[in-house]
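Q: mind looking at a prediction? Sequence and model below.
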Amino acid sequence: MRHPSLTLLAASLLLASGVACAADTTIPSAAVKTAEQLRDKAMHDDTGYRIVTSLTEIGPRLAGSPADQRGVDWAVAEFKALGFDKVYTEPVTYPKWVRRSEHGAIVSPFPQRLVLTALGYSPGTPKGGLTAQIVRFEGLDALKAANPAAIKGKIVFVDYRMHRYKDGHDYGVGSPIRVEGPVIAQAKGAAGYLLRTVGTDPHSRTPNTGVTGFRDQTKTIPAAAVSNPDADQLERALATGKPVTVRLDLDCGIEGQYTGANVIGEITGAKHPDQVVAIGGHLDSWDPGTGAIDDGAGVAIAMAAGKLIHDLPQRPDRTIRVIAFANEEMGLWGGRAYAEKHAGDVRKFQLGTESDFGAGQVWRMSASVKPEARGAIEQIAKVLSPIGVAYDAKRPGGGGSDLSQMHGKGMAALSLTQDGTNYFDWHHTAADTLDKIDPKDMAQNVAVYAAFSYMAAQADGDFGSAPGAFANDGAGD
């Protein structure tokens, strides 16, 4: 048995030396009970589905397009209609990229139309198009290792085929091919860039668009993605052993700067209004579809979760802040602007995460929090377990796409992984439409976000947010 007087003496010495014993963060039993009620109510509530239905009626919301402002106006009005206590915007400025038309074809050895889509920040082709021989690479490493002499003046074609996985991890291979590949090809003297679509539908001729890594507009080349069937056709043409010539005709490019906005709604905390639980999604979308799964769903999930907490008899202890981010698709512009503006207040961020992986059911939770808050995370996990969410204590939490930027500043964060088995069939394509969302799955997402947000808001103690707090945890989404 430890001697009481020695224990008190040790504690006194620690306090005298300026070292305090960190108290564990816990969630009161009353808050757990309320969170369970929120969860159960949300599972039978259609608020989230009704919100995303309304948002998709605006149509595609390409950043900087006329629909971008309509989306901002919609979000302000929707937050107010849902009863949020405070609704405001914060400006976000970025390059305005426009898409007007896009065409492609195999010229030889046998003429064939190619179904393709221009990639973000791609310049247009010269008048009359760009016609050149293609040179094929199996992946990014092969392109990096290639002799520039084999590339100069040609159209690089990177032919990596993505596969379906529940957690969508093959995007970690496909996305760099789309983002980094054009930059590498340009530096090696290529005239243009094609890639097999960063998507998993093997049959549909709906190529997945997306952003490139072009930032210096003096160093760009026309870049596009071809659908899987069209990439197969290119493979067959190359298999003949004859030179394959392709024509690209892209009318697109940057037209100056545009100032959009992050739109923010708050449910004000009753005890600690300056401390926030941050959730959200991004308001913009690519232009072929209507942005239902990417990311109308995320905006709707967060708004609906906030609405359910708003409707409780008493306000939460801390503020629930829902953020509809601007221009995530072209490079996390809204998330980066938000993090730069609010980095000095990172300690006031209790916990945060963003929904940006469709509307499939959440099946896994992970967290980046201080050790003393792991017990509170386990309490959250216990509430979410009955609706199919497993807690992986070994994985870090990244905070989602835009809120990853606040996590990088030191915000404690969750990752709430949705079932993305079919997500990349539709991601960034004309097939990103409302019919891809199951209302029951949407309700489960809202239940997860409402329950965790409320529990975090009611916690006794914090989750460890502080400048640079999670710099070495390797978090990612």
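A: Perfect, I can see it now.

Q: C-alpha only now, for contacts and for neighbours.
A: OK.

Q: which helix of the chain spans the most residues?
A: Looking across the chain with DSSP state H, the single longest helix is helix 439-458.

Q: and here is the other one:
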Amino acid sequence: MRGFVAGALGLALLGGCVSGDGGSGFGDRASALPPSLAYRLTQSLTTEVGPRLAGTPREAAARDWAVRTLKDLKFGRVAVEPFTIKGWAREREEAFIVSHGDQALAVTALGGSISTPKAGITAPIAFVASYDDLLLAPPDAYAGKIVFINDRMKAARDGSGYGVAVRKRSRGAIEAAKRGALAVAIRSVGTDNTRFPHTGNMNYDAAVKRIPAAAVSNADADQLERLHAMGVPMRLKLVLKTRAIADAPSGNVVADIVGVEKPDEIVLLAAHLDSWDLGTGAVDDATGVAIVVAAALKAAGPEMKPKRTIRVVLYGAEEVGVHGGDAYAKAHAGEIANHVLATEADFGTGRVWRFASKALEADLPFFDSVAAGLRDLGVERGDNKSGGGADIAALAKKGVPIVGLSQDGTTYFDYHHTANDTLDKVDAAALEQNVEVYARVARAFANR
């Protein structure tokens, strides 16, 4: 690991990949180019640590990796800020259409789901076309049944299809239980047509009976849809075994390149260190980790002497409730007013195409000038209504200025929260464009 970092650092300070003809390397996929620091970091985290489920020893291994890496990259202050969460882990997940030859479905438990009984739950399927249709159903409409919610997610550059589609994952178990369901299964919240089911966090309501919750791959959801269209009754067997982990350890890794003129003023670059456990968390969010680390170094320059402190925060336990974001805001409440900017990378490696902000009217001319400096990279100016990312939302609510850098999410949800989220999905050239954009933004605010 230390040998990897030493070689990578030089590439970071040279500004990333450079093609053989002297080009920037920001064109098509750069598989023939030497690996940049950002790509090497992504490869290292996904290979040496792998899946990083919050509250588990693998997330702890990721924190150790981050501390070691950031120290080797000469960040001035590196620390772990621990907190605890209610952890969760999956152990067994199976589903079969028992009414039609025991056809096996590719299925995964949703994060936080309770277990089924040991023998599973076998019951008729109540096929519900959408989450909105579920809400229209009267009490006890699905008594004794397994509800299947069939919303399809639509791909979009800005990821806007996610908000509508994720409702069934977040609240499907609550609303199905209110209507008497024994369990809930959903069409995966994703835009692929593979047999990789998408996991993700779900919620319970203390006032409503808890029922098991699972996601079916989109290809298998199509199979259920075809059977439903035939008008034939379906019965499903669902077996889930999960376990809760009380007081599971997590934590944020905070690293500073200390400013030489205004060290108490902070430009914060954020990503989350944890991932779901099915894949290796490459696009969600090892690439984000790599982007902000490499961008911070590039923004600081070879002398590592920015005017203001550039802080990288690698948040823990984002996937299971954004606990790291809340913990950081609480731990740093006394210096929140010193944060001159926060921005986050958590949307894969699609090229950055839009610069949005949340700033005071008096500061907008400066924000506009920073955005103008990104036009050559294909970045357009967005509005002044950015909420930032999930982990910096708590800072945004407290008035910290925000830059939201929109990455192209057209294919992001093909892999999001699946076993297919692996290193081969990373576009090396687009990764470098991200680093350059984040570095220019960080440099502008750090040296303003």
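A: In hand now; what should we look at? Please read all numbers here as calculations on a predicted model, not as lab measurements.

Q: quick TM-score on the pair, please.
A: The TM-score (TM-score structural alignment, normalised by the length of structure 2) is 0.90; 420 aligned residues with a C-alpha RMSD of 1.8 Å.

Q: re the thing from before, the longest helix of structure 1 aligns to what range in structure 2?
A: The alignment of helix 439-458 of structure 1 onto structure 2 (TM-score structural alignment) covers residues 428-447.

Q: likewise for stretch 129-136 of structure 1?
A: Taking TM-score structural alignment, stretch 129-136 of structure 1 hits residues 120-127 over in structure 2.

Q: what's the matching range in structure 2 for stretch 5-16 of structure 1?
A: Aligned by TM-score structural alignment, stretch 5-16 of structure 1 falls on no residue of structure 2.

Q: just how off-centre is that stretch within its chain?
A: Centroid separation for stretch 5-16 of structure 1 versus its chain: 48 Å, with C-alpha atoms, centre = their mean, to the nearest Å.

Q: swap in stretch 205-221 of structure 1?
A: Counting by C-alpha atoms, centre = their mean, stretch 205-221 of structure 1 comes out at 18 Å from the chain centroid.

Q: check which residues of it are buried.
A: Across stretch 205-221 of structure 1, burial judged by 16 or more other C-alpha atoms under 10 Å covers 205-214, 220-221.

Q: same question for stretch 37-53 of structure 2.
A: If you call a residue buried by 16+ other C-alpha under 10 Å, then stretch 37-53 of structure 2 has these buried ones: 37-46, 49-53.

Q: cool, stretch 237-255 of structure 2 as well?
A: Neighbour-count burial for stretch 237-255 of structure 2, counted by 16+ other C-alpha under 10 Å, picks out 237-242, 248-255.

Q: for it, give me the average deviation versus structure 1.
A: Following the fit onto structure 1, the mean deviation recorded for stretch 237-255 of structure 2 is 1.0 Å by mean C-alpha distance after the TM-score superposition for structure 1.

Q: Ser108 of structure 1 maps to what in structure 2?
A: Matched by TM-score structural alignment, Ser108 of structure 1 corresponds to Ser99 in structure 2.

Q: neighbours of that match, how many?
A: 15 (other C-alpha atoms under 10 Å).

Q: over to the one 4 residues further on?
A: Taking other C-alpha under 10 Å as the neighbour definition, Gln103 of structure 2 ends up with a count of 14.

Q: correct me, but it touches Ile97?
A: Yes - at 5.0 Å, Gln103 of structure 2 counts as touching Ile97 under the criterion of C-alpha atoms under 8 Å.

Q: any residues in contact with both of the two?
A: Taking C-alpha atoms under 8 Å, 6 or more residues apart in numbering as the contact rule, Gln103 of structure 2 and Ile97 have no neighbour in common.
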